[in-house]
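*Asks:* Prediction below, plus the sequence it came from.
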Amino acid sequence: MSRPVSGLRENLQELLRPGVEALGFELVGIDFQPREKNSLIRLYIESKSDKGILLEDCAAVSRQVSGILEVEEPIAGRFTLEVSSPGLDRPLFEMSHFKRFLGQKSRVKMMTEVEGRKNFTGVIQAVSDSTVTLIVDETEFELIFDDIKSARLVPKY
């Protein structure tokens, strides 16, 4: 997804992914929120063995990643590091995430308007090389992936 900080987010993913994977986890995505005084780096991880994520897992990844960030210093200034599982309302960062959750309901926020709106909640109908198709109240919307600001699954309760 294109964001003002997408370049830094991608650099962080490349830098941190090997350390996360060395511990047996997959780096699902990174949410980076630059702030003047204290930026936020939020990592979403999953177990490669589908056993779920425990608090101890998050702590181990946090220690590993903190060490990498201290040495490499990819971010100027202070920051807070958070590590968590994606949760039921997991964020969708990549095209592969949309493909994995075809047929499921998601909430998508766009950077630019599509047919007069920026927010969509609907079922992921199809995924192509550059678009995600959502069905919202029986209406089909083809959304350009690079224009997606953020996306999350909508959990079933």
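*Replies:* Thanks, I have the structure now.
*Asks:* switch to C-alpha atoms for all contacts and neighbour counts from now on
*Replies:* Noted.
*Asks:* The spatially closest residue to residue 109 that is not a sequence neighbour: neighbour count?
*Replies:* Counting by C-alpha to C-alpha, 6 or more residues apart in numbering, the nearest residue to residue 109 once its immediate chain neighbours are dropped is residue 119, at 4.7 Å. If you count neighbours by other C-alpha atoms under 10 Å, residue 119 ends up with 17.
*Asks:* any idea which element residue 135 lies in?
*Replies:* Secondary structure assignment for residue 135, by DSSP states H and E: strand 131-136.
*Asks:* to the chain's geometric centre, what's the distance from that strand?
*Replies:* Distance of strand 131-136 from the chain centroid (C-alpha atoms, centre = their mean, to the nearest Å) equals 18 Å.
*Asks:* Next up, a structure to set beside the first:
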Amino acid sequence: MSSSIQDQVEAALAAAEPDVEVLLAEVHGGQTVRLFVDHPDGVTLEVCERVTHALAELRERYALEVSSPGRDRPLTKPQHFRRFLGRRAKVRTRGDHDGRRSFTGELVGATDDAVTIAADTGVIAIPYVDIHRSNLVEE
């Protein structure tokens, strides 16, 4: 994930669409920006259209895909992990942790620095900086 693209999108939407939360913004294939957004009233086609129009400058450089998080909602910030404590998630790390790079289990803790997951191999704390990707998984 490019934090710079995430920062650009969040900054552009902060004024235009303050109720929209950017869950994940990532560049795919160097040509497409894929956005997962959330809104307190849910993500409708109208919300996606407003986000698309608010990001006109970004659309000059990239194709833009805007969608709701769906069932496999991405988790990218400490507050996301806190909100979904008790739910199952899959966390993939940049490097090995206990000889593995992928952990699926219940989210049991979330500080400002790390998430704790009760995986099949035991409870493990993973610093956010070591997380490559993470998302909720169906129960």
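*Replies:* Sure, I can see it. Only a predicted model underlies this, so the values are computations on that prediction, with no experimental measurement involved.
*Asks:* before we move on, the earlier item: alignment lookup: the residue nearest to residue 109 of the first structure to the second structure.
*Replies:* Using TM-score structural alignment to pair residues, one finds that residue 119 of the first structure aligns to residue 102 in the second structure.
*Asks:* SS state for that match?
*Replies:* strand (DSSP: H, G, I helix; E, B strand; the rest coil).
*Asks:* I figured it hits residue 94, correct?
*Replies:* No. The pair residue 102 of the second structure and residue 94 fails to qualify as a contact (C-alpha atoms under 8 Å) at a distance of 9.5 Å.
*Asks:* For residue 50 of the first structure, the count of nearby residues, please.
*Replies:* Other residues lying near residue 50 of the first structure total 8 when counted by other C-alpha under 10 Å.
*Asks:* scratch that, residue 75 of the second structure is what I was asking about
*Replies:* Applying other C-alpha under 10 Å, I find that residue 75 of the second structure has 22 neighbouring residues.
*Asks:* cool, residue 38 of the first structure as well?
*Replies:* By the other C-alpha under 10 Å criterion, the neighbourhood of residue 38 of the first structure contains 13 residues.
*Asks:* How about residue 85 of the first structure?
*Replies:* 19.
*Asks:* And it, what's its match in the second structure?
*Replies:* Checking TM-score structural alignment: residue 85 of the first structure goes with residue 68.
*Asks:* what residues are up against that match?
*Replies:* Residue 68 of the second structure makes contacts with 36, 37, 38, 43, 44, as judged by C-alpha atoms under 8 Å, 6 or more residues apart in numbering.
*Asks:* ok, back up a step: what range in the second structure does the strand holding residue 135 of the first structure sit on?
*Replies:* Counting by TM-score structural alignment, strand 131-136 of the first structure pairs with residues 114-119 of the second structure.
*Asks:* quick one, helices of the first structure?
*Replies:* 6-22, 55-72, 95-100 (DSSP state H).
*Asks:* Rebuild the ones you listed as JSON lines, extending it with mean neighbour count and distance to residue 144 of the first structure.
*Replies:* Shown next, in JSON lines, are the helices of the first structure (neighbours: other C-alpha atoms under 10 Å; distance: least, C-alpha to C-alpha, whole Å):
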{"stretch": "helix 6-22", "mean neighbour count": "15", "distance to residue 144 of the first structure": "16"}
{"stretch": "helix 55-72", "mean neighbour count": "15", "distance to residue 144 of the first structure": "32"}
{"stretch": "helix 95-100", "mean neighbour count": "16", "distance to residue 144 of the first structure": "11"}
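*Asks:* Thank you, goodbye.
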